[in-house]
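Novice: what shape does this take:
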Amino acid sequence: MKIVITGCAGFIGSNLTEYFLNKGYQIVGLDNFATGHLKNIQHLMANANFEFFEGDIRDLDTCHKVCVGADYVLHQAALGSVPRSLKDPLTSNEVNVNGFLNMLWAAKEAGVKRFVYAASSSTYGDSESLPKVEEVIGKPLSPYAITKYVNELYAQIFGKAYGIETVGLRYFNVFGRKQDPNGAYAAVIPKFVMQFMKYESPVVNGDGNYSRDFTYIDNVIQMNELAMLSENPEVVNSVFNTAFGERTTLNDMIHILKEELSKKDAKIANVDIVYGPTRAGDIPHSLASIDKAKTILRYQPEFSLKQGLAEAVNWYWENLK
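Specialist: Down below sits the predicted model:
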């Protein structure tokens, strides 16, 4: 079977590409290297089952080209980051909405069986209810959140109007190997890992008591595979939280991170933490209910935060130290 993976050189996309190639699938990858890196997929280029296109999802012809003959699409390409979207909402909208629509249309035209896409926990917006359940959302708190919610609306309409099967996966704070620690919009865990390894004090936005449902990459890979292959009709044209299902404060996460890194270098235990102002558009607390995914998809997350951090620290230590 042929799978199109957009954003295949990015953090999540490259992990999905490697996983499905190892399982013998034919993979067509698309990336424009806006946030992805060639090094993430360089070792896969010699695989006869991997065909790579350098291109942009904002170009409809490119989207049509990669979807020819595809059975499934795993759509990961997007401009992430709440702060990025607040600074430049126009580009975030072009990529995350127009680009998404291009891919959805191309997939429909190509007769793709199922379109699985990266949705976001940011869709819950100002809803204060915990844990987050798929059917209860609030108002978006950032342009990024709006774009990801619009993705869900388009997917639902395409499912009803054109019959294409869609499945949205609302990712909750995904972390793990290949996640970029550099750049202005780097995710907190790889950024902090790199700073600790350099004995630099990481800066926490706020007092560290905001909490997140940190989700290791292998749990996300499992969800993509289940969403793509499940024959349960309840899966079709639905959205699922993609998380571990536990809430951890930033302070507790940092404590575990320092503990794991200190096993590699005892001096890291002495690095101080700096606290700064809270960040605009941030949701104070995030916790997913994964009951729907467990019931309908038979999802069983394998990695807790602590287990995932141990794996991630090993990868960063071996590859970036």
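Novice: going by C-alpha atoms from here, please, whenever you check contacts or count neighbours.
Specialist: Will do.
Novice: which element follows the helix or strand residue 160 falls within toward the C-terminus?
Specialist: In this assignment (DSSP states H and E), residue 160 forms part of helix 143-162. Using DSSP H and E, the helix or strand that follows helix 143-162 towards the C-terminus is strand 165-171.
Novice: before we move on, back to that, counting contacts, what elements does the helix holding residue 160 pack onto?
Specialist: helix 82-87, helix 89-93, helix 100-109, strand 114-120, strand 165-171 (3 or more CA pairs under 8 Å, 6 or more residues apart in numbering; DSSP states H and E).
Novice: to compare with the earlier structure, here is another sequence to fold:
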Amino acid sequence: MKNKNILITGGLGFIGSHIADELIDNNKITIVDNLSTGALKNLKNPEHENLKIVIEDLSNANLDELLKDIDYIFHLAAMASVPLSVDDPVGCTENNVNATIKLLESAVKNDVKKIIFSSSSAVYGENLNMPLKESELPMPTSPYAASKASCELYLQSFYDSYGLNYTALRYFNVFGPKQDKNSQYAAVIPNFISALLEGRQPVIYGDGEQTRDFIFVKDIVQANIKACESDYNGIVNVASGKKLSVNRLYEIIKETLGSDVEAEYLPERAGDIKHSLADVSNLEKINFKSDSDNFEEQLKETINWFKTVL
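Specialist: You can find the predicted model right below:
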């Protein structure tokens, strides 16, 4: 992708900053971020000549001004915490659903070519039909998951009503450099790594036999770009298509770090799902395949990054 005008909402966050870093040399990038979870330090070069940063909440931003001459939108801004959404469902709806509707309306007005929406595997809830296909009915078990499912429906409706092209990417368990271990809903991999590097006992919620489908953040970046370049309108799982238990994950991280610290087991958290595994056949519709065979190397890269910041 070259010589495009691109808006990245939540572009200072974990995934958004990776997308910005990948695209910035060959495109004009505008980032809008309210710094709730993002940070300028996540960008390789926040002073890049191709970059404009707007520190503002998406709900309050002048979207028509922001979207003037924008070709593509990568929409990642959201309240991304399940526990926080349970505590504040109205705030979650305002941040995730209402702000998205305003963004879509402005995108139509400004003739945006396509919007790539960061959705979540959380929309599947406790669906037991593994591997999970995009055709399954959403079964959200948290306001966060319900907000993502709602946004997917609005994207479909704006495509049908106004011709606004979109792809909704349902991320499974994303990991990689720049992930915030202190976030409200920090993922299990940074929690394990940071605890062991800091000499603390990691926590596993539940019995640890819950399984997840892990995907490296650099794969997420390429999936976003491929989706943007594709003609596909619809929903796509972005995952490895492989399952790994939390207990086994912890063993791998322990072995990699040469640690013998055992984890502390605590009760399950409200809204968490037991098993998650994606059907990834739809990835071919955006001409993408994940680099899932190199999981342990990706994990080492992630661990090495955490060593530099802890």
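Novice: report the TM-score for the pair.
Specialist: Scored against TM-score structural alignment, normalised by the length of structure 2, the superposed chains reach a TM-score of 0.96; 306 aligned residues with a CA RMSD of 1.2 Å.
Novice: go through the helices and strands packed on helix 143-162 of structure 1 and name the closest to residue 208 of structure 1.
Specialist: Comparing these against residue 208 of structure 1 with CA to CA, the closest turns out to be helix 82-87 (18.1 Å).
Novice: so residue 307 of structure 2, which of the three states?
Specialist: Per DSSP: H, G, I helix; E, B strand; the rest coil, the local secondary structure of residue 307 of structure 2 is helix.
Novice: what's it aligned with over in structure 1?
Specialist: Under the alignment (TM-score structural alignment), residue 307 of structure 2 maps onto residue 317 of structure 1.
Novice: tell me the spacing between that match and residue 249 of structure 1.
Specialist: Using CA to CA, to the nearest Å, we find residue 317 of structure 1 at a distance of 24 Å from residue 249 of structure 1.
Novice: quick revisit: distance from the helix holding residue 160 of structure 1 to the middle of the chain?
Specialist: Put simply, helix 143-162 of structure 1 sits 17 Å off its chain's centre (CA atoms, centre = their mean, to the nearest Å).
Novice: average offset between it and structure 2?
Specialist: The superposed helix 143-162 of structure 1 is, by mean CA distance after the TM-score superposition for structure 1, a mean 0.4 Å from where its aligned residues fall in structure 2.
Novice: any idea how far the match of residue 307 of structure 2 lies from residue 174 of structure 1?
Specialist: Counting by CA to CA - residue 317 of structure 1 and residue 174 of structure 1 are separated by 19 Å.
Novice: quick one: which of the two has more around it?
Specialist: Per other CA atoms under 10 Å, whichever of residue 317 of structure 1 and residue 174 has more neighbours is residue 174, with 21 against 14.
Novice: so who does the more buried one touch?
Specialist: Shown in contact with residue 174 of structure 1 (CA atoms under 8 Å, 6 or more residues apart in numbering): 214, 215, 216, 217, 220, 243.
Novice: repeat that for 6 Å
Specialist: Contacts were defined as CA atoms under 6 Å, 6 or more residues apart in numbering; by that measure residue 174 of structure 1 touches 215, 216.
Novice: so what corresponds to it in structure 2?
Specialist: Matched by TM-score structural alignment, residue 174 of structure 1 corresponds to residue 174 in structure 2.
Novice: list the contacts for the closest residue to residue 127 of structure 1 other than its chain neighbours?
Specialist: Among residues not flanking residue 127 of structure 1 along the chain, residue 138 sits closest, at 4.2 Å (CA to CA, 6 or more residues apart in numbering). Counting by CA under 6 Å, 6+ apart, residue 138 of structure 1 makes contact with 124, 125, 126, 127.
Novice: which residues in structure 1 form helices?
Specialist: Here structure 1 has its helices, by DSSP state H, at 11-22, 60-67, 82-87, 89-93, 100-109, 143-162, 188-197, 217-229, 250-262, 291-292, 305-320.
Novice: any chance of these in JSON lines, plus distance to residue 208 of structure 1?
Specialist: What follows is those, written out as JSON lines (distance: least, CA to CA, whole Å):
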{"stretch": "helix 11-22", "distance to residue 208 of structure 1": "25"}
{"stretch": "helix 60-67", "distance to residue 208 of structure 1": "41"}
{"stretch": "helix 82-87", "distance to residue 208 of structure 1": "18"}
{"stretch": "helix 89-93", "distance to residue 208 of structure 1": "27"}
{"stretch": "helix 100-109", "distance to residue 208 of structure 1": "34"}
{"stretch": "helix 143-162", "distance to residue 208 of structure 1": "22"}
{"stretch": "helix 188-197", "distance to residue 208 of structure 1": "12"}
{"stretch": "helix 217-229", "distance to residue 208 of structure 1": "23"}
{"stretch": "helix 250-262", "distance to residue 208 of structure 1": "5"}
{"stretch": "helix 291-292", "distance to residue 208 of structure 1": "28"}
{"stretch": "helix 305-320", "distance to residue 208 of structure 1": "17"}
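Novice: and those: which comes nearest residue 209 of structure 1?
Specialist: Per CA to CA, nearest to residue 209 of structure 1 of the helices of structure 1: helix 250-262, 6.1 Å.
Novice: show me which residues of that closest one are buried.
Specialist: By 16 or more other CA atoms under 10 Å, the buried positions in helix 250-262 of structure 1 come out as 250, 251, 253, 254, 256, 257, 258, 259, 260, 261, 262.
Novice: just those residues now: which is nearest residue 80 of structure 1?
Specialist: Nearest to residue 80 of structure 1 among these is residue 250, at 19.9 Å by CA to CA.
Novice: how about the closest one: what's its closest non-neighbour residue?
Specialist: Nearest to residue 250 of structure 1 is residue 208, by CA to CA, 6+ apart, at 4.9 Å.
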